[in-house]
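Visitor: Predicted coordinates and the sequence they were generated for:
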Amino acid sequence: MSQFERRALVASPTAPAQAAAAELADAADWVDPADADVVIALGGDGFLLQTLHTMLDRRRPVPVFGMNLGTVGFLMNEWRRHGLVDRLERAKAFKVTPLLVTVTGIDGRIHQMPAINEVSVLRETRQTAKIEVMVNDRVVLPELACDGILAATPAGSTAYNLSAHGPILPLGSNLLALTPISPFRPRRWRGAILPDKARIQWRVLDPDKRPVSAVADQHEIRDVAQVDIAMDRARELTLLFDPEHALDDRITMEQFIS
């Protein structure tokens, strides 16, 4: 018997993903995602992130196998209608550990949210943001003047982090990337690579005059005073990839793309 006997199918609302879902409608006896052993996600990277976030709310997260019907599809497998059962049996599993982000607003309210790719803080107005950066309760940058700053996991290091000139982190490296966004002062600071057991804290300086928002993947909180970040090892997720298109290989090869 297959380890993925009960399969669920979810699709982005885009026309290509819906058309692909219609093609697969009769390919299996699909079950509700809550009852599945594996979830097949049709769409792009953004939809896959949404699907993974739904897994975080489950007592028993199940693996997700994505097929690309979006644009980039870095976290996805190639879309093919046939041979799905065989692909699932041969798939290579990758564990993804999300970040737990605790945001304190200037009104004192506290919000907690997960981030699978990255968490960032960004200036809300034309005023440059000024942020104190702490690592493991130690102030490492008393004042970073910038458009923002982000912390990325290895799975997310090729996304926003890469576009902000941050480093690509191999899967399994147990590292986090701390990357400034358009830094003004100190001019020569280009970021840091930290062990993923590090506790990161960003404190917004003068948040009334220089308001800042916090974004964890696709969830935004505005007018923040402080952001605390740590790995959430209690909620590990699993992505499945075709052996010939494994995520670790993609991340390695991304370093050689000009």
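Guide: Thanks, I have the structure now. Numbers count the residues shown, from 1 in each chain.
Visitor: make it CA atoms for all contacts and neighbour counts henceforth
Guide: Fine.
Visitor: Would you map the helices across this protein?
Guide: Applying DSSP state H to the chain gives helices spanning 15-24, 45-56, 84-90, 160-163, 247-254.
Visitor: Include mean neighbour count when you put those helices into TSV, please.
Guide: Output for the helices of the chain, formatted as TSV (neighbours: other Cα atoms under 10 Å):
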stretch	mean neighbour count
helix 15-24	16
helix 45-56	20
helix 84-90	15
helix 160-163	19
helix 247-254	16
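Visitor: Those helices into CSV, with extra columns for distance to L69?
Guide: What follows is the helices of the chain, written out as CSV (distance: least, Cα to Cα, whole Å):
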stretch, distance to L69
helix 15-24, 5
helix 45-56, 9
helix 84-90, 15
helix 160-163, 21
helix 247-254, 17
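Visitor: S2 is nearest to which of those?
Guide: Proximity to S2, assessed across the helices of the chain by Cα to Cα, is greatest for helix 84-90 (7.5 Å).
Visitor: try this one side by side with the last:
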Amino acid sequence: MPQRIAFLASDAPVAQTARAALVGRYGNCDVDKAEVIVALGGDGFMLQTMHATQALDVPVYGMNRGTVGFLMNRYSEGDLPDRLAAAEEEVLNPLAMRATCVDGSVHEALAINEVSLLRAGPQAAKLRVTVDGRLRMEELVCDGALVCTPAGSTAYNYSAHGPILPIGSDVLALTAIAPFRPRRWRGALVPKSAVVRFEILNPEKRPVMAEADSRAVRNVRSVEIRSEMAVQHHILFDPGHGLEERLIREQFV
């Protein structure tokens, strides 16, 4: 078992109470000196923790003190040493978003789950879609669209009727949100190495915002999305309850 553990918790009282109990039992160290980080909260807090610690190359083990907890393990205090010793590691690559706004400013961000484009006004968005520089759709009229990783495929993507992707698959899902034209288009699968580019048609009249794991950029003119292979997130799961099993199980409920 790692000897140096950093316990982090969301602001929720139940998470803060759990952190106090665990720190009292196992001690605590600074994040930059830890061998493992234990994150207490929900999936949103887990994503925040992974983003905040990505430069440290330290695995993160989540315990659910939130709601859904898809990225988390069950919470308990007494058996933490054994669980950390037996934990299985998944390695995730995030998506890199490069968004250019109407005013010419450029914003970059990483997303572990998905990069989404959403209409920001009363009218539907009109998007032009290219993949690896090749035009694939001249005009997609919709409330929005997203590109997700396998790890994020059960989140917003699944709610938008996108496919659940096996964790080991080298593909990304491109999913429309409430498409109007083409009415029956439900998205596509593209290689993990692909570069997906959305151009917003008539962005002044039909404004669009882009989000990378809930970090928003408004009034975008174009958004380019690719896998960032240089960044690796290490996430720990209890044996038999890793992302691969969870992604399969989610398809049968």
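Guide: In hand now; what should we look at? None of the values given here were measured: they were computed from a predicted structure.
Visitor: before we move on, the earlier item: quick one: closest of the helices of structure 1 to A34 of structure 1.
Guide: The nearest among the helices of structure 1, by Cα to Cα, is helix 45-56 at 9.2 Å.
Visitor: from the chain's centre, how far out does the closest one sit?
Guide: Centre-to-centre, helix 45-56 of structure 1 and its host chain are 9 Å apart (Cα atoms, centre = their mean, to the nearest Å).
Visitor: Identify the residues contacting it?
Guide: For helix 45-56 of structure 1, the external contacting residues (Cα atoms under 8 Å, 6 or more residues apart in numbering) are 11-12, 41-42, 61-62, 64, 66, 68, 70, 72-76, 114, 116, 217, 235, 237.
Visitor: thinking again about what came up before, how about the helices of structure 1, which one is nearest K209 of structure 1?
Guide: helix 160-163 (26.4 Å).
Visitor: how near is T54 of structure 1 to A152 of structure 1?
Guide: Distance, T54 of structure 1 to A152 of structure 1, by Cα to Cα, to the nearest Å: 20 Å.
Visitor: check contacts around the residue nearest the centre of structure 1.
Guide: The residue lying closest to the centre of structure 1 (Cα atoms, centre = their mean) is N117, at 1.8 Å. Listed by Cα under 8 Å, 6+ apart, the contact set of N117 of structure 1 reads 98, 152-157, 159, 216-217.
Visitor: May I see the PyMOL selection of the buried members of the contacts of helix 45-56 of structure 1?
Guide: Applying 16 or more other Cα atoms under 10 Å to the contacts of helix 45-56 of structure 1, the buried members can be selected in PyMOL as follows:
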select buried, resi 11+12+41+42+61+62+64+66+68+70+73+74+75+76+114+116+217+235+237
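Visitor: What's the match for the residue nearest to the centre of structure 1 in structure 2?
Guide: N117 of structure 1 maps onto N113 in structure 2 when the alignment is built from TM-score structural alignment.
Visitor: same question, D228 of structure 1
Guide: By TM-score structural alignment, D228 of structure 1 lines up with E224 in structure 2.
Visitor: Distance of T53 of structure 2 relative to G41 of structure 2?
Guide: 16 Å.
Visitor: Same check on T154 of structure 2?
Guide: 19 Å.
Visitor: Tell me which of those two has more neighbours.
Guide: A direct count of neighbours by other Cα atoms under 10 Å for T154 of structure 2 and G41 places G41 higher, at 28 against 23.
Visitor: Number of residues surrounding the residue nearest to the more buried one when sequence neighbours are not counted?
Guide: The shortest distance from G41 of structure 2 to any non-neighbouring residue, by Cα to Cα, 6 or more residues apart in numbering, is to R65 (4.2 Å). By other Cα under 10 Å, 26 other residues sit near R65 of structure 2.
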